[in-house]
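Engineer: What follows is a predicted protein model with its sequence.
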Amino acid sequence: MDAFAKSVPAKDRRGFFDNPNRIESLLTNLLLQKQLAAEARAAGIDKSPATQSQIELAIDTELAKIRMQQFRTDVKVPNLDELAREEYIAHKEKYLLPVTVTVKHVLISTKERSDEEAKALADKVAVEAKADPAGFDALVEKYSDDPSKADNHGVIVDAASGKYAPEFAQASGELMKPNEISPVVKTGFGYHVIELVKREEAKKRSFEEVKGEIAARLRSEFVDKQVKGHTDALRNQPMDANEALVASLRQRYADEATSPAGK
C-alpha cells in the first residue's frame, strides 16, 4: 500500500485515501494482483527470457521515475528574493488584480423561439430596463430563460473574464456605472440584456503580496532548467550503435505482426 501511495501525487494523497470504499477497492485490486503474480511464479512464467526482459524494463522505468523525483528534490535552489524583486519591478503589469465586474442579466434564449422573436423580446426587455433600472430583478424573474436564475437571480460575478462568452464578457466590461444597461448582446445562448451591479478597477499588488507567487515560479523554472541540463547531458553522451541492427527493427516488428504467432 505504501508503494502504491508513492504513485499518487503528495498533494492529492490525503484526499485519495480519505474514502473507505476507495481503500477497500484498492486493497482488493492489490490482493488480486498479488494472487495473479503468485500464479505466474508457480507456473514459471517469471523465468522465461521474454518475461525477464519485461520485468527489467518495468524496473528500469520505475527506477528512472524515482531518480528524477529524487533529482528534483535534491536540487539546491539559491536565494531568489532579489531575482523575484527584479522580476516584479520589470513586469509590474503582470501582477495587477484585473478589473472585476459583477452584473445581472436577462437571457432570451433562441432554443425555443426564432432568432427574430428572441431579438424582438430582448429589445423590449432592454427598453423596460433602461426606463426603470431599479426594476431589473423583476425583469430577470419574468423574462430570463437562464436556468441558473433560480439560484443566482441573474447575478454573474467576474462577468468580464474569459470564463464567459467573449461577446458577453466584452459588453460587461464596457459598463462603467452601477445600474447602467448594456445594448442587447447576442451569444451562442441567445440574446442578453445586462445591468452593471459593481465594478472594481484594476489594482496594483505590492511586492510583498506577490513575492511568494513569483518565487515559486522562479524556483520551478530553476529546477526545470537543472533537470533539463542533467537529462540533456545524459542524452548527449557518446553512443555506439549498430546502424544495421537499428534499421532492422522496423522490419522485425512488421514481420512479427504478420506471423502466425503475432496474430
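Structural biologist: That came through, no problem.
Engineer: alpha carbons only for contacts and neighbour counts from here, please
Structural biologist: Fine.
Engineer: pretty sure R217 belongs to a helix, no?
Structural biologist: Yes - assessed with DSSP: H, G, I helix; E, B strand; the rest coil, R217 lies in a helix.
Engineer: who touches it in this structure?
Structural biologist: Residues near R217 by CA atoms under 8 Å, 6 or more residues apart in numbering: none.
Engineer: ok, and here's another one to check against it:
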Amino acid sequence: MKKLLLLTAFLFLMLTGSPVKAEIIDRVVASIGDNAITYFDVEKEGGALFKQIISSTPPEEQEARLKDAREKALNNLLEKVLLLRAARKAAIDVTDDEVKAAIENIKKENKINEQELLSALKKEGVSFERYKEEVKGQIIRSKVIDKKVRRVIEVSDEEVMIYYERNKNDFATDEEISARHILFLIPKDADEERVNEIRKRAEEVLQKARAGEDFESLAKKYSEGPSASNGGDLGFFKREDMVKEFSRAVFPLKENEISGLILTPFGYHIVQLRERRGGAALPFDEISKKIKARLYSEELNRGIKEFIEELKEEEHVEIRL
C-alpha cells in the first residue's frame, strides 16, 4: 500500500516507542511564537526513519546519523507549523467534505476499501480521527503553497526553448547498435599457453574478415557463441546490455567496420558493426511539455524554500535541539 502514504500521514504519526525519560520527552526543542515543539514531537515525526537507522546502521555510526535525522525531522516540523500559522493569518481553512474527498482519493489510488484503510491504520497504531487531522493539516499546507507560491509561478515558452537547446543530450533517445560477432571462448581454467593458442586462432580469423571474406559465413564457421548459427547476429543492443569491455570497443565503430580482437570475461571477440540508431535529441515539439513541467517543478521547489525562509524571518523561531 505504497500510495497509502500519499499524504505522508503515517510517517508523521508513527511512534518510536523509545524508553526515554518523561522530562526528555517533554523538553521543548523549538518554538515559533506561541507554538512549542517538543522532543516527543520530533520522535513522532522521524520515528520510521529513526527505527530504520537503528536497525541498519553500525552502532558506531548511529549517533551521527540519528543527529542528522532529528535535525531534518525538526526542520520538517518547523515548516509545518510555519505554514499552518500562515494559513491562519490568510484565513485558509479546510472543510470536512474536503478531508473526506482526500481520503476517498487515497483509497481509490491504493485500490482499498474503508475497512482495509482502517486495518492499516490500526496496524500502525493510528486512530482514524488522528489520521483525518493529519490529512487536514496536509491540505491546509497545500492551500497555503497554492496561494502564496504556486499561483505566481510562470514558465515562458522562451525559457523552455533555452533549456532544450542547452540540455539536448538529456532528451536524446538511447543509442542502439546492431552487430555480428565471432566469439572464441576461453575456458576458466585455461593456462597462458592455451590462451595464446586461442588468440592466435582468433587473429587468423580476423585477418580473413579484414581481407573481405563474408563475416556472416566466418561467424557460422568459427564462432563458439550461441549466435553462431545465425551468423553471429546479436540484433540491436544498448551500451548497458553488454559487458563494459565489449561496449567500450564496439560503440565507436562505424557501420560495417570490423573491430580488432576484444577481450572480455567470455573470451576473444571479433565484431562487425552493422547499423546504428537512436542517440539523437527528440524534437522540441515532442518534449516541450515535459521540459515545462520540469522547470515548473524546479521553480515551485525554489519558491517554497524562499517562502519558508520569509516565514522564518517574520516569525520568532527559536531552536534548542
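Structural biologist: Thanks, I have the structure now. Since this is a predicted model, take the numbers as computed values, not measurements.
Engineer: so what number do they get for TM-score?
Structural biologist: Remark: TM-score between the superposed chains equals 0.55 [TM-score structural alignment, normalised by the length of structure 1]; 211 aligned residues with a CA RMSD of 4.8 Å.
Engineer: can you map out the strands along the stretch 201-321 of structure 2?
Structural biologist: 233-237, 262-264, 267-277, 317-319 (DSSP state E, counting those that start in this stretch).
Engineer: most neighbours per residue, which of these?
Structural biologist: Burial of those is given as mean neighbour count (mean count of other CA atoms under 10 Å); strand 267-277 ranks first at a mean of 21.
Engineer: coming back round to it: got the strands of the stretch 201-321 of structure 2 as a markdown table, with distance to R194 of structure 2 columns?
Structural biologist: Formatted as a markdown table, the strands of the stretch 201-321 of structure 2 follow (distance: least, CA to CA, whole Å):
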| stretch | distance to R194 of structure 2 |
| --- | --- |
| strand 233-237 | 27 |
| strand 262-264 | 15 |
| strand 267-277 | 12 |
| strand 317-319 | 71 |
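Engineer: The ones you listed: which one's closest to I54 of structure 2?
Structural biologist: Nearest of those to I54 of structure 2, taken as CA to CA: strand 317-319 at 24.8 Å.
Engineer: Now do the helices in the stretch 201-321 of structure 2.
Structural biologist: 215-222, 244-250, 284-314 (DSSP state H, counting those that start in this stretch).
Engineer: Please identify the deepest-packed of those.
Structural biologist: Mean neighbours per residue, mean count of other CA under 10 Å, is largest over the helices of the stretch 201-321 of structure 2 for helix 215-222, with a mean of 19.
Engineer: For the nearest residue to K204 of structure 1 once chain neighbours are set aside, list the residues it contacts.
Structural biologist: Once flanking residues are discounted, K204 of structure 1 sits nearest to L96: 4.8 Å by CA to CA, 6 or more residues apart in numbering. By CA under 8 Å, 6+ apart, the residues touching L96 of structure 1 are A202, K203, K204, R205.
Engineer: Out of the residues you listed, the closest to V223 of structure 1 would be?
Structural biologist: Lowest distance from V223 of structure 1 to those (CA to CA) belongs to R205, with 26.5 Å.
Engineer: Could you count how many residues lie near that closest one?
Structural biologist: 16 (other CA atoms under 10 Å).
Engineer: these two touch, right, it and K94?
Structural biologist: No - using CA atoms under 8 Å, R205 of structure 1 makes no contact with K94, being 9.8 Å away.
Engineer: Name the residue closest to the centre of structure 1, please.
Structural biologist: In structure 1, the centroid-proximal residue (CA atoms, centre = their mean) is K163; its distance is 13.3 Å.
Engineer: what's the distance between that one and Q170 of structure 1?
Structural biologist: To Q170 of structure 1, K163 of structure 1 is 12 Å away according to CA to CA, to the nearest Å.
Engineer: Next: D146 of structure 1.
Structural biologist: Separation of D146 of structure 1 from Q170 of structure 1 (CA to CA): 19 Å.
Engineer: do the same with V193 of structure 1
Structural biologist: According to CA to CA, V193 of structure 1 stands 13 Å off from Q170 of structure 1.
Engineer: R252 of structure 1 now?
Structural biologist: 59 Å.
Engineer: F4 of structure 1 too?
Structural biologist: According to CA to CA, F4 of structure 1 stands 48 Å off from Q170 of structure 1.
Engineer: aligned partner of E82 of structure 1 in structure 2?
Structural biologist: The alignment partner of E82 of structure 1 in structure 2, by TM-score structural alignment, is E158.
Engineer: The helix or strand containing V81 of structure 2 aligns to what range in structure 1?
Structural biologist: Secondary structure from DSSP states H and E places V81 of structure 2 in helix 59-89. Across structure 1, nothing matches helix 59-89 of structure 2 (TM-score structural alignment).
Engineer: and the helix or strand just after that helix, what does it pack onto?
Structural biologist: Toward the C-terminus, helix 59-89 of structure 2 is succeeded by helix 96-110 as the next helix or strand (DSSP H and E). On a contact count with 3 or more CA pairs under 8 Å, 6 or more residues apart in numbering; DSSP states H and E, helix 96-110 of structure 2 meets helix 128-148.
Engineer: which helices and strands does the helix it packs on pack with?
Structural biologist: Contacts defined by 3+ CA pairs under 8 Å, 6+ apart place helix 128-148 of structure 2 against helix 9-13, helix 59-89, helix 96-110, helix 114-123.
Engineer: which residues are in contact with that helix?
Structural biologist: Residues from elsewhere that reach helix 128-148 of structure 2, judged by CA under 8 Å, 6+ apart: 7, 9, 12, 80, 83-84, 86-87, 92-94, 99, 102-103, 118, 121, 304, 307.
Engineer: Filter those down to the buried ones.
Structural biologist: Buried members of the contacts of helix 128-148 of structure 2, scored by 16 or more other CA atoms under 10 Å, are 7, 9, 12, 80, 83-84, 86-87, 99, 102-103, 121, 304, 307.
Engineer: Lovely, talk soon.
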